[in-house]
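Here you go, sequence then predicted model.
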Amino acid sequence: MMTQADDLVWQQIYNLILNPRTREWERQVLVETKDNVNGFSLNTQLEQLKSELKPLAVRRNLTPDVMDFYLSITGEKQIDTRDKMSRHYQADLPYQERAIFAGGCFWCMVEPFDKLPGIIDVISGYTGGSIVHPSYDEVFSQITGHIESVEIIFDSRQITYQQLLAIYWSLIDPTDEYGQFDDRGESYKPVIFVTNNVQLSLAKKSKTDMINSQLFKKPIVVDIREVLKFWPAENYHQDFYKKNVSRYRAIKRSRKIFLKLLQTKKAMHRIFTIRE
């Protein structure tokens, strides 16, 4: 006889299967549980489901709703998988501001800002596209117009927008309009998204200063746009550098080597420009 608790579990499984945010692999596992072709008891099915989901769960790499369901059926400590999303929607205090930068994969754009004094939060997300609440898979498909970016909430009494701009320029190849480093395509373009006229003026000045510095042989192609809407990314993308340390270090090392080569090219270009 099915209990009320059993009914709730089945309803959660049905909802996750219908949820457009559920990944195809997750949906397939849930459908297999629902279909129960071998006629196992619910407890047996849930044990199987736990074992299927666990490898990604321990790495916090399940989609948010599936992660919440996994935690509920395992009895593990509940974690707020929407903390970044809730922070995004909180109203800012008078001394707080937001900067939004796109510079390739957002996994590598968080740590350089996150550890600075005056940084309240750094949220990975999507900006500049045509649909509401885009998923990672939709953005990755390169058909929505969204660009991976980070929203930096900062205390303007401790750090300025100009300082954040300076850090941003040091993290990217401003001559590459087709992506950044190993990340190619429209969703990885370098863009400064501004939230007001003051930021627009400062961003334009920083770009002009970069052009006038003649550090690069190729044109500076970083776009400056008004931000229309920033959508926080799924939980498994947030604070990637903390959750997936080894993988992040490998990606960071690759970007660091590329930037080192870029700095060498800049130095050589500057030397020969002066000689001319």
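All right, it came through fine. Residues are numbered from 1 along each chain as shown.

only C-alpha atoms for contact and neighbour calcs from this point on.
Fine.

and after the helix or strand where V139 lies, which helix or strand comes next?
Assigned by DSSP states H and E, V139 falls within helix 136-140. Once helix 136-140 ends, the next helix or strand along the chain (criterion: DSSP H and E) is strand 147-155.

putting a second one here so we can go through both:
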Amino acid sequence: MKTNQTELMEDLYNLLLNPATRDWERSQIRTAKIGIDSGANFDDQIANLEAILRPLALRNNLTPDVTDFYLKITNSALAGSSFDLSVHYQKDPPNQARAIFAGGCFWCMVEPFETKPGIISVISGYTGGHMDNPTYEQVVGGYTGHVEAVEIIFDTHVWSYKELVELYWQLTDPTDAFGQMADRGSNYRPVIFVANEEQRLIAEQSKLDLAISGKYKHPIMTAIEPATTFWPAENFHQQFYQKNPRRYKKLKRSRQQFLAFQRMQMKLRHGWRR
């Protein structure tokens, strides 16, 4: 094994304590740990656990932290180091600010921002809910009131908040209050979370400008809400487009096709009006 035994044993212990681990996953992990603690061959127990987890792993149906563990024990190239969240917890210097946007699955909301010059960090996470430290399973299940969102830390010398809001409109369907594209449910609703009065005024004016532009046949439904605690998502979800490029390309293509079709309808509608 390329990963040392001590590290994997710590992973097993943490997964047993992790509230996001499903009961079935926990039972398999517990069996492997008990076997190792009882003197069974370490590599054999890990290999057996990998074989048991494999069917769900191949269908992308393991919980995020167990997925990270599976990638580690299979020496997958996708098993990178933990995403550095330190910038999320640091106080912003004078030339930095933050924007929080929700626009459907956060897997598709990172790359369009992160690859732009002047963007310092884009973190996937959960916000707008009513419980602390929510897990992906809880949020997707609709138990916490959170939405999937991205926290964008940007250089104010390069980007203005207004420019980021304008880019956000290009990535989402603002007429859909109940999700985005194939992502349905309250946890996927589009929201601009504003940190202060200045951001609120900019977001509201931008939304008003979009509404009176006549680009959309239906009302603009994107909510503007005060920012609350932003909880970073599990490591598996951070920079998903880099870790899972093939899967991300399919999701991105589907999203782009929908938005392109929507924009074509806008142009046709404007043409008819003329």
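Thanks, I have the structure now. The structure presented is a predicted model; accordingly, all values stated were derived computationally and were not measured.

Helices of the stretch 1-150 of structure 2, residue ranges please.
With DSSP state H, counting those that start in this stretch, the ranges of helices along the stretch 1-150 of structure 2 come out as 5-17, 23-37, 42-58, 64-73, 86-89, 111-114, 136-140.

Check the stretch 151-274 of structure 2 too.
All helices of the stretch 151-274 of structure 2, identified by DSSP H, counting those that start in this stretch, fall at 161-171, 197-212, 240-243, 245-273.

Export the helices of the stretch 1-150 of structure 2 to TSV and append columns for mean neighbour count and distance to Y126 of structure 2.
Below are these laid out as TSV (neighbours: other Cα atoms under 10 Å; distance: least, Cα to Cα, whole Å):
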stretch	mean neighbour count	distance to Y126 of structure 2
helix 5-17	14	21
helix 23-37	16	23
helix 42-58	15	24
helix 64-73	20	14
helix 86-89	11	13
helix 111-114	17	17
helix 136-140	17	8
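
what about the ones you listed, which gets the closest to R269 of structure 2?
With Cα to Cα as the criterion, R269 of structure 2 lies closest to helix 111-114 of the helices of the stretch 1-150 of structure 2, at 27.6 Å.

Check which residues of stretch 268-276 of structure 1 are buried.
Neighbour counts over stretch 268-276 of structure 1 (16 or more other Cα atoms under 10 Å) mark H269, R270 as buried.

what's next to it, contact-wise?
For stretch 268-276 of structure 1, the external contacting residues (Cα atoms under 8 Å, 6 or more residues apart in numbering) are Q214, L215, F216, K217.

Might you report the residue contacts of the residue mapped onto the third one from structure 2?
By that I understand F216 of structure 1. Under the alignment (TM-score structural alignment), F216 of structure 1 pairs with Y216 of structure 2. Y216 of structure 2 is in contact with T175, M266, counting by Cα under 8 Å, 6+ apart.

gap between Y216 of structure 2 and H270 of structure 2?
For Y216 of structure 2, the distance to H270 of structure 2 (Cα to Cα, to the nearest Å) stands at 10 Å.

Also F178 of structure 2?
As defined by Cα to Cα, F178 of structure 2 lies at a distance of 26 Å from H270 of structure 2.

Please list all residues in contact with K256 of structure 1.
K256 of structure 1 neighbours (Cα under 8 Å, 6+ apart): none.

got a list of what the residue nearest in space to the middle of structure 2 touches?
The centroid of structure 2 falls nearest to F106 when counting by Cα atoms, centre = their mean (3.2 Å). Contact partners of F106 of structure 2, counting by Cα under 8 Å, 6+ apart, are S124, G125, E148, A149, V150.

Take those residues and lay them out in a markdown table including distance to F258 of structure 2 and neighbour count.
Converted to a markdown table, those look like this (distance: Cα to Cα, whole Å; neighbours: other Cα atoms under 10 Å):
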| residue | distance to F258 of structure 2 | neighbour count |
| --- | --- | --- |
| S124 | 23 | 26 |
| G125 | 24 | 24 |
| E148 | 20 | 30 |
| A149 | 20 | 33 |
| V150 | 21 | 30 |
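
Out of those residues, which comes closest to R247 of structure 2?
Minimum distance to R247 of structure 2 across the contacts of F106 of structure 2 is 17.1 Å, recorded for S124 (Cα to Cα).
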